[in-house]
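K.L.:
I'll drop the sequence and a predicted model, then ask my questions.
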Amino acid sequence: MKNEIKMRLKNRLKDDGLHETGIKGVRLFKVSESIQCAPAVYEPTVIAILSGSKEAILDGQKHIYDNEKYMCCTMSLPVEAGTPNASPEDPLLGVSITLDSKMMTELALEMENISGAIKKTKASELPKGLSFASWDNAFSDALWRLLQLEDNSVDSAMLGEGRLRELYYAVLKGEAGESVRRSFGVGNEIARSIEYLSHRLDQSVTIDELASKVGMSRAVFHRKFKQATSLSPIQFMKSMRLNNAAMNIATGMNVNQAAMSVGYVSSSQFSREFKRLYGQSPKQWISSQGHLYQSY
């Protein structure tokens, strides 16, 4: 089934970039040029690679994934992402599926309510927000059935939600399922705090405020947050703000506007922290990225 999906993408994708399928939250992509890792923000998404490989760096740890494992991101995360091995002879081909929080929560809670459906996790064991899972038959079949809908807009409208639910269920049952269930089902406090923060990057949000929102002490919140994201809450907030600003600069926003868009009142402070994180000033960084900047 994986080969059929690969051939479908090869025939469908003639140009580089993201391509809509007509199915909500499902996009295809092709990259034929080597792109070094650059600041990005992964939203809750499943990425399935059919050809080539992608890289994602979270807190200094490099993750490479290809057609052997799909990537599952269950919460907004500041990463560096790229496709350094892509070439015209061996382009990156893949599928991006946004995880709908309402549907995922319903499915996760249903699974948790079914006795014996899942292995219970100890409270101290909090899976990370970025995980990888081997392709299994259930995932391949569900992805193939989902992509077949893009040929017919009526089929997409009538069956899209059901086929997405089928794919989500395959993910929940797969190797990344535990991480996904903990992010969308019972015990999803860290994911909820990240969602709260992600909508307030231009505001002053304190660690105490985030901990209070999910009913935890500051110490417990700090420990569980780092377990889930590999970053402390303060590191996470700074990385999210700077990565979002970098993405805004890459799309043409000037440095001052980008700084203000993520809550910085001093452009000089923004430039200092940007250089500390990325090793270059904002202007130097965007010059080095050129036209190869990749935001997905």
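P.N.:
The structure has been received and is ready for your questions.
K.L.:
C-alpha from now on. contacts and neighbour counts both.
P.N.:
Fine.
K.L.:
which ones are touching the residue nearest the centre of the chain?
P.N.:
The centroid of the chain falls nearest to Y42 when counting by C-alpha atoms, centre = their mean (3.0 Å). In this structure, Y42 makes contact with C73, M75, S76, L77, P78, V79, Y296, judged by C-alpha atoms under 8 Å, 6 or more residues apart in numbering.
K.L.:
of the residues you listed, which belong to strands?
P.N.:
C73, L77, P78, V79 (DSSP state E).
K.L.:
most neighbours, which of those residues?
P.N.:
Counting neighbours by other C-alpha atoms under 10 Å, P78 comes out on top of those with 27 neighbours.
K.L.:
for the closest residue to S101 other than its chain neighbours, give me its contacts.
P.N.:
In this structure, S101 finds its nearest non-sequential neighbour in F184, 7.1 Å apart by C-alpha to C-alpha, 6 or more residues apart in numbering. Shown in contact with F184 (C-alpha under 8 Å, 6+ apart): S101, M104, T105, A108, L109, A191.
K.L.:
one more structure, for comparison:
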Amino acid sequence: MSKDQIRQLIQNNATQEGLTGTGIDGVRLFRATQAIPCVPAVYEPSVIAIVSGAKEAVLDGHRYIYDDSRYMCCPMSMPVKAGTPTASAESPLYGVIISLDKRVMTELSMEMENTGNVIPEVKGGLRAQGIRLAAWDDAFADALLRLLQLGGNPADTAILGEARLRELYYAILKGEAGSFARQAFGAGNAIARSIAHVSSHLDAPISIDDMASRAGMSRAAFHRKFKQVTTMAPIQFVKSMRLNNAAMKIAGGMSVNEAAVDVGYVSPSQFSREFRRMYGQSPRQWGDAQQFPVEMGQ
């Protein structure tokens, strides 16, 4: 069975704690042998597939637990709390993170539309969903296996890597989370484009009016649609993105002041106040308390 072969490949190659490269751009294996509580993180556009154990993510109070029966699809940058609360040396967590390339995913979404594969009408659209879980199906498992089998051969990876990654993307778009992902990567999704802009410009001033203007909507319409897609109001989303990114930077060793400036805060006191309000401790206390691999928050 493909999933058993995938599990063996990951276990054979992810021999150290945390993330391990595969030689394929955007594809990383991971292993965790200690329980990591849910901590602030940012899920970038990606799919995370677990082959042993379970991961947990919390988005605006909604809890998602995924294991070897369901993979996680996050087509837009999302501020979450994430961890591996059940991992242990006796029961390690193994999995793979596949970054979703916006250009390729958009091309595939549009090609599917052009061939008559129209996105089914879903009541409420992307309402109350920033991430979605999808059942492993044969197409996803087969495509993932074919992709990971390239990792041991640099020539195969260089020649076939992009094609097999594209095959996996196509399996995702055809799978249970496919309609959700296609809505996010479709040419008309102004909210996804707005989120991408916010994610790459956290160090710059961001106003709701500017976000609405970029999306081609009135402020009221943008606010309503944005909350449907992400579960959060725009200003709450921006604040969560900034503070979660700052928390990850501090956990990774960056100074509190550097992290604050890096995510767009001008006032250190405002940063400390808002950080404490969200996480219940000062940025310095947060940094001192971290003892887990920061990359495993992904």
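P.N.:
Thanks, I have it. Note that the coordinates shown come from a computational prediction; the quantities given were computed from them, not determined experimentally.
K.L.:
overlay them and tell me the TM-score.
P.N.:
Overlay of the two chains. TM-score (TM-score structural alignment, normalised by the length of structure 1): 0.96; 295 aligned residues with a C-alpha RMSD of 1.4 Å.
K.L.:
ok so, going back, now structure 2: which of the contacts of F184 of structure 1 match?
P.N.:
Retained contacts for these in structure 2, judged by both residues aligned by TM-score structural alignment, their matches' C-alpha atoms under 8 Å, are S101, M104, T105, A108, A191.
K.L.:
got the buried residues for stretch 127-139 of structure 1?
P.N.:
Judged by neighbour count using 16 or more other C-alpha atoms under 10 Å, the buried positions of stretch 127-139 of structure 1 are P127, K128, G129, L130, S131, F132, A133, W135, D136, F139.
K.L.:
do stretch 272-285 of structure 2 as well
P.N.:
For stretch 272-285 of structure 2, using 16+ other C-alpha under 10 Å, the buried residues are S272, E274, F275, S282, P283.
K.L.:
what does stretch 208-225 of structure 2 give?
P.N.:
M211, A212, A215, M217, F222, H223, K225.
K.L.:
post-alignment, the strand or helix carrying K10 of structure 1 versus structure 2, mean distance?
P.N.:
K10 of structure 1 belongs to helix 2-12 when elements are defined using DSSP states H and E. By mean C-alpha distance after the TM-score superposition for structure 1, the fitted helix 2-12 of structure 1 averages 1.2 Å away from its aligned residues in structure 2.
K.L.:
now for that helix, which elements pack on it?
P.N.:
In terms of contacts (3 or more C-alpha pairs under 8 Å, 6 or more residues apart in numbering; DSSP states H and E), helix 2-12 of structure 1 is packed against strand 45-51, strand 92-98, helix 137-147.
K.L.:
got the contact list for the first one?
P.N.:
Just to be clear, that refers to strand 45-51 of structure 1. So strand 45-51 of structure 1 is contacted by 2, 5-6, 65-67, 69-74, 90-99 (C-alpha under 8 Å, 6+ apart).
K.L.:
save the contacts of F184 of structure 1 as a markdown table, and put in neighbour count and secondary structure too.
P.N.:
Converted to a markdown table, those look like this (neighbours: other C-alpha atoms under 10 Å; DSSP: H, G, I helix; E, B strand; the rest coil):
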| residue | neighbour count | secondary structure |
| --- | --- | --- |
| S101 | 14 | helix |
| M104 | 20 | helix |
| T105 | 20 | helix |
| A108 | 23 | helix |
| L109 | 15 | helix |
| A191 | 22 | helix |
